[in-house]
Each structure stands twice: as structure tokens, then as C-alpha cells.
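>>> For reference, the sequence and a predicted model appear below.
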Amino acid sequence: MTIKDTPEEWRVTATATPFSGNKTSVRTDDVVMPDGSVARRDYQVHPGSVAVVALDEEGRVLVLRQYRHPVRQRLWEIPAGLLDVPGENPLAAAQRELYEEAHVKAVDWRVLADVYTTPGGCDEAVRIFLARDLSEVEGERFQVSEEEADMEQARVPLGDLARGVLAGDLHNTCLVVGVLSLTAALAGDGPDSLRPAEAPWPARPFEA
């Protein structure tokens, strides 16, 4: 038996967009159920995101601490950001986010995981990369603003982060998935067996 998610699309009889924001919107679809009934589904339409588990030579992961207003918490996270341009190459976006948020670049890039963050209420898809062979970017730092202006940065051993996830101390989706995925990769066939950085991503097709 193969356990694999598969594409499928149920018939929509009506759709509306009751809210459009700066980056996301809310869509309402009337969807035909298997029994023939019609159910109304509201969900957030999202451009997609990328995130980076940046691992240094000492086995530490670069993490950022940032205030997140919807959950009223300051969360430890990994560098991440939106796919701001339709069809944008996710690797290029991840490299940009690592530079802008941490002033770091990496030589070796792999795909750790592709996830839907909340598929019951949002179509956001996130590609999480593993970045290795890190170094500081030369020149001036990128000028951040708003919540990012108050970010803290640290490098934490991977094992400490994994224990924090399992203890219920760390909650950010990308950090949780990225840390546990890397832990599984290290315990299995190793990071070099991961998908290449330009692996296809059906959820957010991109230009090479």
C-alpha cells in the first residue's frame, strides 16, 4: 500500500471573495459533497511561503525570536517569508529570506519538507529547505522594519530544539516540521539523500 497524497478537486457551484487583504484574501466556495449535498467552505487564499533550517558546522540551527500578534506570543522560528511574486523560484526566495533576516548565505541547499500549514482553513503551502555551509554576508545588513526590527537571533543545537518541540515549548509550524524532519534525515539516510533544492513543487509551480 502506497501512502501518498493525491490531487483531487470537487465541483464548486459558486464562489465569492468577501475579503481581500494586502497579501492574502478569504474565499467562500459552495462545494458539492459525495452525497450530492452542497456545503459552504470559507478559507484563506495564500501565496505560499518558504522557510530555512540553516545548520552550521557545529550542528546548531539558526533561529529567530519574533512577536506574532495573532497568537499573542513571541515565538522561536526559523527564517521564513512569503512567495511575493507569482511563479517565483522558491530557492531564490529562501536565499533572500536567509540574507534579509539573518545576514547569512549558504552553499548547500536541499528540500526538507513540503507542507500545507492548515489545509482545513487555508491553502498556504510551505517549502522548507535545509541550508548548510553557512557564512556571513559581506556588506551592510538588510534594513528590517515592524515586528522584524525587534527580532532576536541565536544558534541552538538541533537536539535541544527537538527536545523543545516534544516538551511543548516550541510551537512554530515551520520550526517544528523542519527540526523533526532534519532529525529524521540524520537518523536515516542522511541529508545528502534529501531532494535537490530545485525539486518540483506541484503545490506552487515555479520557474527554473
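Here it is on my side, so go on.

>>> From here on, just use CA atoms for contacts and neighbour counts.
Fine.

>>> In space, what's closest to A154 - neighbours in sequence excluded?
Of all residues beyond its chain neighbours, the one nearest A154 is V63 (5.4 Å), with distances taken as C-alpha to C-alpha, 6 or more residues apart in numbering.

>>> What helix or strand is the one you found located in?
Taking DSSP states H and E as the criterion, V63 maps to strand 60-68.

>>> need the contact list for P205.
G87 (C-alpha atoms under 8 Å, 6 or more residues apart in numbering).

>>> quick one: buried residues of the longest helix seen in the chain?
Counting residues, the longest helix found in the chain (DSSP state H) is helix 173-187. By neighbour count on 16 or more other C-alpha atoms under 10 Å, the buried set for helix 173-187 is T173, C174, L175, V176, V177, G178, V179, L180, S181, L182, T183, A185.

>>> any idea how far E97 lies from P90?
E97 sits 10 Å away from P90, taking C-alpha to C-alpha, to the nearest Å as the criterion.

>>> Neighbour count for the two, which is higher?
Shown here are E97 and P90; by other C-alpha atoms under 10 Å, P90 has more neighbours (27 against 21).

>>> Not counting its neighbours along the chain, what's nearest that one?
Nearest in space to P90, with sequence neighbours left out and distances taken as C-alpha to C-alpha, 6+ apart, is V50 at 6.5 Å.

>>> how many neighbours does the one you found have?
A total of 23 residues lie near V50 under the criterion other C-alpha under 10 Å.

>>> Next up, identify which helix or strand it is on.
Counting by DSSP H and E, V50 is part of strand 49-54.

>>> same deal with F19?
Following DSSP H and E, one finds F19 within strand 12-20.

>>> in that strand, what counts as buried?
Buried residues in strand 12-20, defined by neighbour count with 16+ other C-alpha under 10 Å: none.

>>> outside of it, which residues touch it?
S25, V26, R27, T28, D29, D30, V31, V32.

>>> just stretch 126-136 next, same as before
48-57, 90, 94, 103-117, 174, 178, 182, 197.

>>> at 7 Å what do you get?
The contact list for stretch 126-136 (C-alpha atoms under 7 Å, 6 or more residues apart in numbering) reads 48-56, 103-116, 178.

>>> structure B:
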Amino acid sequence: MDDRSTVDVADVAEEWEIRGSSTPFQGRVTGVRTEEVRMPDGSWARRDYQTHPGSVSVLALDDRQRVLILRQYRHPVRQRLWELPAGLLDVPGENPLHAAQRELYEEAHCKAGSWRVLVDFYTSPGGTDEALRLFLATDLAEAEGERYEAHGEELELESARVPVEELIRLIHAGELHNPTLITGTLAVHAALHGPGGLDALRPADAPWPARPFI
């Protein structure tokens, strides 16, 4: 059996040879790309995947260790899912932190005095290049000014604040299914109980190689 303690457990950048690339569909934000990729045995395999500008999300944690969650309808799965505030990085050149702050204001009319990076991940790396940065927001307060005028599916947003431990129970019971909510809840639970607590998390402007920003 391999001694896993000697393995460098970290993802690394790599790109296999491509001999053809096309974009058979391009929507307003996302598209579909088709590429032929050389396999280790020398053969060529077709890969179709969704191109995506990237996303940000916010786990807003209050002083009672409750998480701000929102529920909205998601048509592809025909369900109303509990989720975290989130949005696309569809404004050219926008800093991810600024995008996250905007989403927290627009979707929850909330602001935060402290921001950290909770976790970075690819939402579904076998089928899309979407990268998501999930921020932890603490020291919460209601935002000033008028509420953002919602539209579309956001007109029926529901909100709740649920303790971290209760979210953990609901995840394990199979009652919650949004991957960002699940990832964020497990990550913040680990951070709360880990060495250094929340202070050990990366700063909000930490490098993000998947989506470099200025």
C-alpha cells in the first residue's frame, strides 16, 4: 500500500494536447465548446463542455453561528432549492470580492464588516470550466438605502437564518441538495472547529489562479 503521507496532495495545472476546438453554441453568458483531446494511449477523444465566466457565492454567518440562506426555483431540476447568495462574474474586470458584496446586497439586503475566502472549487469539472469562489462574510448588518428591485425568479426568494449544526443535519439527511450550500456548510463547520478557527482562513483578496483578477 502507498504511503499517502509522502504524496503532494494539491491540484496542479496541466493541459493535454488539443487538435481541434469549436464553439457550436454561445449563449448570453455561457456556451458549449467541443474539443478533441489526446489521451495517454495516443488516441483522440471528443470532449464537450460548458464554458462559463465563473461565479462567486457568500456564506454569511451571524454572531449566533446561523447561516443566511435563500430558496428559489431552479427549472432544470424542477425544485425550489435552499442556497447561498451567489452570482455570475459577468461584469468584465470586476473583482470577485466586489461581485460577492453586490450579490449579498441585491439578494439579501445585507452587508458584512469582515470578509475571508472560505473555499475555491470547480462546480462540475467533468462538464464545465466554471470556477467558484465562496466567501465567508461575518459582522453582518442590514444594508443602507432602498432594497434592490428583484426580477424573474428572484421575485419569489425566501430567506432564513439556520444554525450551522442544523444545516449539517439536513445535509446528511438528504434534505438539502445545492452543491455550494453543502460545500460552504461543511467548510465553515470544519473552520469553526479547526486550528485557528475562522482567523485561519485566507484573506478576501487571496490569489485565485482559476480566475485571475486585478
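Noted; the coordinates are in hand. The structure displayed is predicted, hence computed values, not measured ones.

>>> Next, the mean deviation of the helix or strand just after the strand holding V63 of structure 1 compared to structure 2.
Remark: after strand 60-68 of structure 1, the chain's next helix or strand is strand 73-77, criterion DSSP H and E. For strand 73-77 of structure 1, the mean deviation from structure 2 after alignment is 0.3 Å (mean C-alpha distance after the TM-score superposition for structure 1).

>>> which ones are touching the residue nearest to L55 of structure 1 when sequence neighbours are not counted?
Distances taken as C-alpha to C-alpha, 6+ apart put V61 closest to L55 of structure 1, at 4.7 Å, once the chain neighbours are dropped. V61 of structure 1 makes contact with V53, A54, L55, R155, V156, P157, L158, according to C-alpha under 7 Å, 6+ apart.

>>> For the alignment partner in structure 2 of R155 of structure 1, the count of nearby residues, please.
R155 of structure 1 maps onto R161 in structure 2, with residues paired by TM-score structural alignment. Residues lying near R161 of structure 2 (other C-alpha under 10 Å) number 15.

>>> What separation do you get for the spatially most central residue of structure 2 and S124 of structure 2?
Among the residues of structure 2, the one closest to the centroid is L132, at 3.8 Å (C-alpha atoms, centre = their mean). As judged by C-alpha to C-alpha, L132 of structure 2 and S124 of structure 2 stand 10 Å apart.

>>> For E14 of structure 2, see how far away E36 of structure 2 is.
16 Å.

>>> neighbour-wise, which of these two wins?
The neighbour comparison of E36 of structure 2 against E14 (other C-alpha under 10 Å) goes to E36, with 18 against 5.

>>> Might one say that the more buried one is in contact with R47?
Yes - when contacts are counted by C-alpha atoms under 7 Å, E36 of structure 2 is listed as touching R47 (6.2 Å).

>>> Pull up the aligned stretch in structure 2 for the longest helix of structure 1.
Using TM-score structural alignment, helix 173-187 of structure 1 pairs with 179-193 in structure 2.

>>> Adding distance to G81 of structure 1, write the contacts of strand 12-20 of structure 1 out as TSV.
What follows is those, written out as TSV (distance: C-alpha to C-alpha, whole Å):
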residue	distance to G81 of structure 1
S25	17
V26	20
R27	22
T28	26
D29	27
D30	31
V31	31
V32	34
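
>>> Give me the subset of those lying in helices.
Among the contacts of strand 12-20 of structure 1, no member is found in helices (DSSP H).

>>> which of those residues lies closest to W201 of structure 1?
S25 (22.3 Å; C-alpha to C-alpha).

>>> show me what contacts the closest one?
Contacts of S25 of structure 1 (C-alpha under 7 Å, 6+ apart): F19, Q44, V45.

>>> quick one: the nearest residue to the last one once chain neighbours are set aside and P18 of structure 1, what's the gap?
Nearest residue to V45 of structure 1 in three dimensions, chain neighbours excluded: S25, at 5.2 Å (C-alpha to C-alpha, 6+ apart). When distances are taken as C-alpha to C-alpha, S25 of structure 1 and P18 of structure 1 turn out to be 8 Å apart.

>>> Equivalent analysis for D169 of structure 1, please.
Taking C-alpha to C-alpha, one finds D169 of structure 1 at 36 Å from P18 of structure 1.

>>> Please identify the buried residues of stretch 113-125 of structure 1?
For stretch 113-125 of structure 1, burial by neighbour count (16+ other C-alpha under 10 Å) applies to A113, D114, V115, Y116, T117, C122, D123, E124, A125.

>>> host element of the third one?
When you say that, I think you mean V115 of structure 1. Using DSSP H and E, V115 of structure 1 falls in strand 104-116.

>>> superposed on structure 2, where does the helix or strand following that strand end up, distance-wise?
Heading C-terminal from strand 104-116 of structure 1, the first helix or strand you meet, by DSSP H and E, is strand 125-136. Mean deviation of strand 125-136 of structure 1 from its aligned counterpart in structure 2 after superposition (mean C-alpha distance after the TM-score superposition for structure 1): 0.3 Å.

>>> So which bits of strand 125-136 of structure 1 are buried?
For strand 125-136 of structure 1, the neighbour count (16+ other C-alpha under 10 Å) marks A125, V126, R127, I128, F129, L130, A131, R132, L134 as buried.
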